[in-house]
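Undergrad: task: produce atomic coordinates for the following.
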Amino acid sequence: TPSHTAQIENCSIAAVDAYVTPLGPVPLDAEAARTLLFSPLFTSRSLQYRKVAQREQVHEYEYGDEALLPYLQERLREFKIVPIVVGKLTDATDKFNPGAVEGIVDALKPLLDGRTLVVASSSFTHFGNDFSNRPFNDNIVEGIEHLDRQAFELVLARDMNGFERYLTKTKNVIDGARCIQILMRLLPERCRSRILAYEISGVKTGDLNRSISFAAFTFHDPAQPAAEARPDKVRPLPVHVQPPAREGADSGTPPVESVPQESKP
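TA: As a prediction, the model looks like this:
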C-alpha cells in the first residue's frame, strides 16, 4: 500500500506480531519480513500511539493495508502477511527512481512461490480541489473516465515507463502509483491481466467536486498450474440477493466491458 499519512522515501514494514481485525488476528510472516530487511530499501518501524510522537508515525494511522485484510480473511481465512508501506521512491532530485523499483523487486522475488498472493493497493484518479487536481470543469465524468482508461491500458500492458510518462504528462493523482509500478516489474512477461470492476465515487455519491476512481485487476501466469484449493481453509461465501434496479434510475458508471478486458502476450 502507498503511505497515506506520512512522507517516507522507500519501504517500511511494521514491527508487530500481527494485525487484528474484527475477524481475528492476521500474523506477520516474520521470516519473510526479516529477509526483506537485508535490503537497504526496506525499514522496520515500531509503533508509538502517542498524541505527540518522537518521530513521524508511518504505520500508526496507515489504513491502506488494514482496509484490505477483512476481504482477505473472508476468502482465505488462514494466512500470513508481509504488509509493506511504499514511499516516494525518488532520487536526490525528487524524480521517480526506477532503480528503487528494481531493487525492491529483486528483494521480493525470492520470497514468492506458487501459493503467494501479491496485492498492490491503489485507487486511481483523484479529482477535485481537495487533491489539487481539477484539469477540467465540464463533462467531468467523461474526463475522469478518459484519464482512468489511459491508466488502465498501461496497467494491463504492465508498461512501467509508459505509466510514468502518463503521470508526468497528465499530472493525475494516483496515490498508489509506486505500488502499481512495483507490481508491473514483479509480474512475469507471459502473465495475463484482466480488469474486474471499475467505479467512480463521484457518480455514486452525486458529488463530482470530490471524486476518487476505484478499479480491481487480476494478474495470473498461464504457465503455472492453478493453486490447489483448500476448502477447509476458506470461509463460505455468503449469498446476497441484488435488489432490482429502480425504473429510470441512473445506471452510474459505464460497465466494465467499456474498458480493456484482457491483455495477452
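
Undergrad: make it CA atoms for all contacts and neighbour counts henceforth
TA: Noted.

Undergrad: closest to the centroid, which residue in the chain?
TA: Centrality entry for the chain: nearest residue to the mean C-alpha point is residue 121, 1.3 Å, by Cα atoms, centre = their mean.

Undergrad: what about the residue nearest to it when sequence neighbours are not counted, neighbour count?
TA: On the basis of Cα to Cα, 6 or more residues apart in numbering, the spatially nearest residue to residue 121 that is not a chain neighbour turns out to be residue 1, at 4.8 Å. The number of residues packed near residue 1 is 25, by other Cα atoms under 10 Å.

Undergrad: go through the helix or strand hosting residue 156 and flag the buried ones.
TA: With elements taken from DSSP states H and E, the one containing residue 156 is helix 140-157. If you call a residue buried by 16 or more other Cα atoms under 10 Å, then helix 140-157 has these buried ones: 140, 144-145, 147-148, 151-157.

Undergrad: would you do the same for the sequence below? I want to compare the two.
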Amino acid sequence: MVRKPVVSGMFYEDNADKLSSQIEDSFHSEFGPGKLPSKKRTREIFGVISPHAGYQFSGPGAAWAYREIAESRPADTYVMLGISHSGFPSCTSLEDWETPLGTVKVDKAFQAAFMERSGLKQDETAHSQEHSIEVQLPFLQFVNKEYKDQLKIAPIIISEEQRCKEIALSIAETIKQTGKKAVIIASSDFTHYGMNYGFFPFQDNVRENMHNLDKGAIEHIKSLDADKFMGYIDDTGATICGRLPVAAAISACRILGAKKAKMLQYYTSGDITHDYSSAVGYGSLVIE
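TA: Presented below is the predicted three-dimensional model:
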C-alpha cells in the first residue's frame, strides 16, 4: 500500500511541474533564502525545524530549512517528526508516501528497530489524513532529485508529552544502532494568534508581540534545551502546534552530539498578508 497525498491541490500544487515551480518560487521569494541551494553537499547537520502550512505562507520558511538539507551530506534516512491535528496517539507509518513528485520509500528496517525500542505501533489511519509530514516531502524530494531512488524516510507522529523524552531517546538510540546517517526533520508552525485559534493575549502591536513571543521559544531551541522550551510554552501559553516534534528533535540531536540550533528565518502570515487579526508564526532552524 502507498499513502496518498491528502492536501495536494490545497496546501501545494497537485501537478509536478507546477509544484516544482512553486518550490522554486519559495526559494526566491521575499521571505525565502533568495536563491536555490548550491550543488555542494559537504556540510554535516543533525536536523532542521520546518513549518507545515500552505506553501503560499510556509513555503519560504521551509525553503530555508531545505537549503540546509540540500547543502549537507545526503542522509540514509530522514526521520520525519509530525503531530496529529486529529488527536491520534503517537505512532509510525510503514507505507511508502506518494506526492506529485513521485513516491518516497519508508525505511522499514529503521522503523522496525525504532518500534521495538519505543513500543510505538504502526497506524496508517492516523497518518492518512495528517498534513504535518506530508507537506515536508515535496521539498525533501526537490532538494534530493539526484538521490530520489535512494531517498528514504521514517515518519513518526508524536502526540503525548509524557512520552516525548522516551521517544527522543529511542530515535537517537535507533540511529546509533542502525549506523545510518540520519537527519531529523521536525514539522511545526509557531504561535497561532487570533479568534480563529482562541489565542489573543494581546490586541496591540500584534506583529511585534508575536515575534517576541516566538523568539522567546526559539532561544531555548537554539540552546537545545527541551525542558526550558516546553516550560516556556507552559508559562506563556504560546500555541506552537508542533512543540512535541520540536522537543523530541532537539533532545535526540543533543544525544547524538549536536551543540546548538541556529535560526534561519522567522516571519508570520501577517507579514505576508498585512492582516494580523489572525496570524501564524513560521520559523526555520538548523540543528548543528
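
Undergrad: need the TM-score from the superposition.
TA: Scored by TM-score structural alignment, normalised by the length of the first structure, the superposition of the two chains gives a TM-score of 0.70; 199 aligned residues with a Cα RMSD of 1.7 Å.

Undergrad: quick one on the thing from earlier: how big is the offset of the helix holding residue 156 of the first structure relative to the second structure?
TA: Relative to the second structure, and after both are superposed, helix 140-157 of the first structure has an average distance of 0.7 Å to its aligned residues, where the measure is mean Cα distance after the TM-score superposition for the first structure.

Undergrad: now do that helix: distance to the chain's middle.
TA: Here helix 140-157 of the first structure is found 16 Å from its chain centre; the criterion is Cα atoms, centre = their mean, to the nearest Å.

Undergrad: which stretch of the second structure lines up against it?
TA: The counterpart of helix 140-157 of the first structure in the second structure, counting by TM-score structural alignment, spans residues 206-223.

Undergrad: quick one, strands of the stretch 51-200 of the first structure?
TA: Using DSSP state E, counting those that start in this stretch, the strands of the stretch 51-200 of the first structure run over 84-86, 126-128, 192-200.

Undergrad: distance from the chain centre to the longest one, please.
TA: Averaging C-alpha coordinates over strand 192-200 of the first structure and over its chain gives two centres that are 13 Å apart (Cα atoms, centre = their mean).

Undergrad: in the second structure, which residues correspond to it?
TA: Mapping strand 192-200 of the first structure onto the second structure (TM-score structural alignment) gives residues 260-268.

Undergrad: quick check, the residue nearest to residue 121 of the first structure in contact with residue 86.
TA: Yes: under the contact definition of Cα atoms under 8 Å, residue 1 of the first structure touches residue 86, with a separation of 6.0 Å.

Undergrad: mutual contacts of these two, please.
TA: Among the neighbours of residue 1 of the first structure, those also in contact with residue 86 (Cα atoms under 8 Å, 6 or more residues apart in numbering) are residue 179.

Undergrad: what segments of the stretch 1-150 of the first structure are helices?
TA: In the stretch 1-150 of the first structure, the segments counted as helices under DSSP state H, counting those that start in this stretch are 30-36, 69-76, 98-108, 140-157.

Undergrad: what does the stretch 151-265 of the first structure give?
TA: Counting by DSSP H, counting those that start in this stretch, the helices of the stretch 151-265 of the first structure are 160-170, 177-186, 201-205.

Undergrad: tell me which residues of the first one come out buried.
TA: Spelled out, that is helix 160-170 of the first structure. Residues 160, 163-164, 166 are the ones in helix 160-170 of the first structure that count as buried (16+ other Cα under 10 Å).

Undergrad: show me which pair in those is furthest apart.
TA: 160 and 166 (9.8 Å; Cα to Cα).

Undergrad: picking that back up, so what's the residue nearest to residue 121 of the first structure up against?
TA: Contacts for residue 1 of the first structure were tallied using Cα under 8 Å, 6+ apart; they are 64-65, 83-86, 120-122, 176, 179.

Undergrad: next one: residue 80 of the first structure
TA: Counting by Cα under 8 Å, 6+ apart, residue 80 of the first structure makes contact with 26-29.

Undergrad: again with residue 21 of the first structure
TA: By Cα under 8 Å, 6+ apart, the contact list for residue 21 of the first structure reads 66, 69-70.

Undergrad: and what of residue 102 of the first structure?
TA: Contacts for residue 102 of the first structure (Cα under 8 Å, 6+ apart) come out as 182, 185.

Undergrad: out of the helices of the stretch 1-150 of the first structure, flag the one nearest residue 262 of the first structure.
TA: Taking Cα to Cα as the criterion, residue 262 of the first structure comes closest to helix 140-157 out of those, the separation being 7.2 Å.

Undergrad: so which elements touch that closest one?
TA: Contact here means 3 or more Cα pairs under 8 Å, 6 or more residues apart in numbering; DSSP states H and E; on that basis helix 140-157 of the first structure packs against helix 160-170, strand 192-200, strand 262-263.

Undergrad: how big is the offset of the longest one relative to the second structure?
TA: Using mean Cα distance after the TM-score superposition for the first structure, helix 160-170 of the first structure ends up 1.2 Å from its aligned counterpart in the second structure, as a mean over the superposed pairs.

Undergrad: re the thing from before, now the contacts of residue 1 of the first structure in TSV, with distance to residue 262 of the first structure?
TA: TSV is the format used below for the contacts of residue 1 of the first structure (distance: Cα to Cα, whole Å):
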residue	distance to residue 262 of the first structure
64	26
65	27
83	28
84	28
85	28
86	27
120	18
121	20
122	19
176	22
179	21
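
Undergrad: give me the outermost residue of the second structure relative to its centroid.
TA: For the second structure, the C-alpha farthest from the mean C-alpha position belongs to residue 204; by Cα atoms, centre = their mean, that distance is 30.1 Å.

Undergrad: so how far is residue 210 of the second structure from that residue?
TA: 11 Å (Cα to Cα, to the nearest Å).

Undergrad: then residue 260 of the second structure?
TA: With Cα to Cα as the criterion, residue 260 of the second structure and residue 210 of the second structure are 23 Å apart.

Undergrad: for residue 229 of the second structure, same thing?
TA: Counting by Cα to Cα, the gap between residue 229 of the second structure and residue 210 of the second structure amounts to 16 Å.

Undergrad: what of residue 55 of the second structure?
TA: As for residue 55 of the second structure, its distance to residue 210 of the second structure is 20 Å (criterion: Cα to Cα).

Undergrad: with residue 165 of the second structure instead?
TA: Between residue 165 of the second structure and residue 210 of the second structure the distance, using Cα to Cα, works out to 28 Å.

Undergrad: what's the answer for residue 151 of the second structure, then?
TA: Taking Cα to Cα as the criterion, residue 151 of the second structure is separated from residue 210 of the second structure by 36 Å.
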